[in-house]
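**Q** From the sequence below, what's the structure:
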Amino acid sequence: MAIIRAESLRALCIGQTLTESVPGRGNGAILFERVPSGLITATYRYSDLGKRKKFRIGIYREKNRDDGLTLNEIRERVIQLAKTAKTHGDLSQYYEGIKRKQELLILEEKRAQELLAARGTISDLFEDYLNDRLDKAESIDEMKRIYKKLLENNPEILNIYAAEAEPWHIKQLITPIYNRGAKIMAERTRRFISAAFNYGIKSENYIGRPCSKSYNISSNPAVAITIDRVERKIKRALSEEELSKLWHTLELTDRVGPIITMLIKFIIATGGQRVTPIINSEWPSYDLENKIAHLHHSKGRGGATNKRDHPVPLNVYATEIMNEMYRINGGMKRPWTTRNNSTPISLSSLKNAINRWLQSEHAFIGDKRIEPFTARDLRRTCTQLMAKYGIDDRSSDEIQAHGIGGIVNDHYRNNPMMTLPRRKKTMVQWQEILERVILV
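**A** This is a model prediction of the structure:
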């Protein structure tokens, strides 16, 4: 087979072919063919394991302005193909394999870029955790406040990838809080961070998780942090005289409004109920006709996903307070609010009201200022007064929703409404105790 010239190729009619051998023994040949479209195609024809095979090279460029390959470019290309065929055999399979590898590399690179873009920072992790806890944690406002402060004071740390967080990063977040003397807040912050990282470790296996961020956290860096603090045993309880003074003078205190005053009185009147269930409850929870507050608790195993009913009979004091609250906030979504959108009174507002009273001229017994206390201490005060005046521990625990978890209560004593007669009796006794204490 002679060497083909350009003139010979241009003379080809549709369906005609020309063949040119590739230099070297057994290297095959180039097949030129004029196809119906008028173009001349070039195909490499070779032998692999005794079988004749073809591999398309491309289009022969007849004119300079046309697309395709020149005759010399086709020959050079075929020489390389012949070498490849001797080494790798079937050219179609060989180049298809290369193509698949290239496509796989492109996909892997794309996936790597997507993973990099989806990598979550510590800030992303905290926000993801808070969004997951919106309907589950009663302390969500406190968590949000902690996160906001961390972001304000340490943006450079919160912007690193969560997977790269180490104990020393967490230490940097917490140490300034500890150094200003807020040891309890430092521990709360550590617990928040630890809970968020625990969530991040597990969350990526949750089906249906709305967040697309990937954390790839291998271990919780907050677990290694220990905060040295002196545990303060909480023993504060108000004396009868202190409780009476608070009841009668709280509303006289500057910057303590009537709603917050009645909230504190309601806590006392109902035997020291937990604050959060009270302020979160909407009006339908307060049955003023039957004089029952249907509160709900998420203490104990199961948390907020397993809220438990806690009916509280309303005695005379509590009923009078709720009737007054209905007069003030009857048109709101819930009684315990000072905002147009009916959001609950914040725990900080309750704390501020007590502190303002403690700093006022009313917080004195004789010439001695009353020692500080918190809303939690009011609950303890009620417990101790019940014990002092003869209410047995079981009745006291029942009215304050102590021990509401456990197998027996969950599976056998799981209808609190059946205990209403006993609870009403307890509240009558508590009413008599309050009359004795407050009216002295």
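
**Q** use CA for all of it now, contacts and neighbours both
**A** Noted.

**Q** any idea which residue sits dead centre in the protein?
**A** Centrality entry for the chain: nearest residue to the mean C-alpha point is Tyr129, 1.8 Å, by C-alpha atoms, centre = their mean.

**Q** The structure of the following sequence is requested for comparison with the preceding one:
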Amino acid sequence: MAKRTRMTEMEAYAVKTRQSEPVGSRGKGTLLLERKASGAILAYYRERTPESDKRLSLGTLTKKPKADSDERSLDDLRSEALRVSNEVAAAGGLVKYLECQIEQKATAEAEKIAAAESLEVARIERQRLADIESSRGTLGDLFLDYIEDRRGKATPGVVKELERLFKANLKTPHPTIIQMKARDIRADHILMVLNPIWERGSKVQADRMRSFLVAAFNHGLTVESVVGRSNSKVYSLEINPAAMVKVEKVSAPVERALSDEELKQFWETVEGTEGVGPVMALLFKFVIATGGQRIKNIIETTWVDYDLDAGTVLLAHRKGRGGQTMSRPHLVPLTERAVELMKRVQEINGDHLWPWTTHGKQPFVITSPTHAVADWLTSKHAVIDGAQLPTFSPRDLRRTCTQLMQKHGVDDRLSDLLQAHGQTGVVSKHYRNNPEAALPEKRRAIDLFDRALAKVLGEANGAGNVLSISSRKKKIADPMS
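**A** Here you go, the predicted model:
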């Protein structure tokens, strides 16, 4: 009877100690089964040479292998032994095969670690980029950052105007645009902001808004290099998109001045105009009574700036690039007419910090006088002899007073001194910076102006006198009184 070279399944599963069968042809090794004391039958690939006897575990023999275990059926073990046999032969023996397996395992483990490290590096880089992106400021951040930068440098009125423009022209109408990163803003986005302003007829405001946007982006281009900066936002700007947009210059008419008849009509009716509050009406009269002082400078005054007994008000002129840091004092003499107006304001707002306020929380915003004049122009009072008066602005009251002085022979030098025209330069800064030094000349100018105003208003005595020297607290010699 021929000797069998392979075990039957019955023999394999009934092995007592150990039993083997060849794998493939002679010299290809054997499949060895060995029963342990526990009863488990372990399978090995076995390589025997004159010099060695080596084994490689293949798993555990069982009729019903379990998934995710080392259990194998007899057919599976034979297939695995044949695969190993071929790879051992190719490697030049089991020892070298095992060495290759160790190297491959080490390489695979190294690749796995490298892949994990690469993923971690990628994760860290993604987080870094995300942190950078989150720290990049939006257009809204940039404009608000610019506003904060202007505090202490520009006047409070300018800062409030910036805040108003931000809310009216950016935050409310364009919530999507202000949430865009500032570096992603392009000229077409600026046009989306400015075109609606232009189209509603606010052409001067469109130009101002464009100027503020240019300034805000210029601020963003350099602010990241400022030492000690408190704001952590970065903008990564490379261009100023607002600078690429042009707004057609629309200058408000500069030749409008009220005639004597128009000025008298405005003076006599402004307090009775619906929509014009009592303090606002008195503000217009005070501007006129003081010879056409800049309405913005008057609005910014507090009660501390007024000395009604001495008949003066101290204005701070901040016109020009110097702004808050380059303000110039301008002491204005008050006529009896002006003092009486201020006493009326005092009865209304004497408990507030500012005379020129509605609720006492802040002075009038700079646009309020413009709206008030517009209300007067649409009222029944803006009609003389059946003809509608041509439009004018609060600033035109200053020009009206200038021309009134010219018509009544007031010297241009006195007129300029009273209205603080051309009071700049090195000489003014270093030698004529005492606000009281020019007061006698200013009193002469305001006295002449008030005489002219009295004639326009048709007053019987023809004058509203400047406070006499004897009634002032500050005894200032006035050779012209």
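
**Q** what TM-score do we get after superposing?
**A** For this chain pair, the superposition-based TM-score is 0.73 by TM-score structural alignment, normalised by the length of structure 1; 352 aligned residues with a C-alpha RMSD of 2.9 Å.

**Q** Distance check, the aligned partner of the residue nearest to the centre of structure 1 in structure 2 against Ala206 of structure 2.
**A** If you follow Tyr129 of structure 1 across to structure 2 using TM-score structural alignment, you land on Tyr146. Separation of Tyr146 of structure 2 from Ala206 of structure 2 (C-alpha to C-alpha, to the nearest Å): 18 Å.

**Q** Over to Met180 of structure 2?
**A** The spacing between Met180 of structure 2 and Ala206 of structure 2, counted by C-alpha to C-alpha, is 21 Å.

**Q** cool, and Met244 of structure 2?
**A** Distance, Met244 of structure 2 to Ala206 of structure 2, using C-alpha to C-alpha: 15 Å.

**Q** Just want to know which of these two has more residues nearby.
**A** Counted by other C-alpha atoms under 10 Å, Met244 of structure 2 and Ala206 do not tie: Ala206 has more neighbours, with 24 against 12.

**Q** counterpart of the more buried one in structure 1?
**A** With TM-score structural alignment as the criterion, Ala206 of structure 2 pairs with Ala186.

**Q** Equivalent analysis for His421 of structure 2, please.
**A** Using TM-score structural alignment, the partner of His421 of structure 2 in structure 1 is His402.

**Q** ok, how many other residues are close to that match?
**A** His402 of structure 1 has 13 neighbours, counted by other C-alpha under 10 Å.

**Q** Helices of the stretch 51-200 of structure 2, start to end?
**A** Using DSSP state H, counting those that start in this stretch, the helices found in the stretch 51-200 of structure 2 span residues 74-91, 94-135, 139-150, 156-166, 175-178, 187-199.

**Q** and the host helix or strand of Leu341 of structure 2, which stretch of structure 1?
**A** Element membership of Leu341 of structure 2, judged by DSSP states H and E, is helix 336-349. Mapped onto structure 1 using TM-score structural alignment, helix 336-349 of structure 2 spans residues 316-329.

**Q** How about stretch 272-288 of structure 2?
**A** So stretch 272-288 of structure 2 sits over residues 252-268 in structure 1, by TM-score structural alignment.

**Q** ok, back up a step: can you check which of the helices of the stretch 51-200 of structure 2 gets nearest to Arg451 of structure 2?
**A** Arg451 of structure 2 lies closest to helix 156-166 among those, at 33.3 Å (C-alpha to C-alpha).

**Q** what angle do that closest one and helix 139-150 make?
**A** Helix 156-166 of structure 2 and helix 139-150 meet at an angle of 180 degrees, taking axes from the mean of the first three to the mean of the last three C-alpha atoms, to 10 degrees as the criterion.
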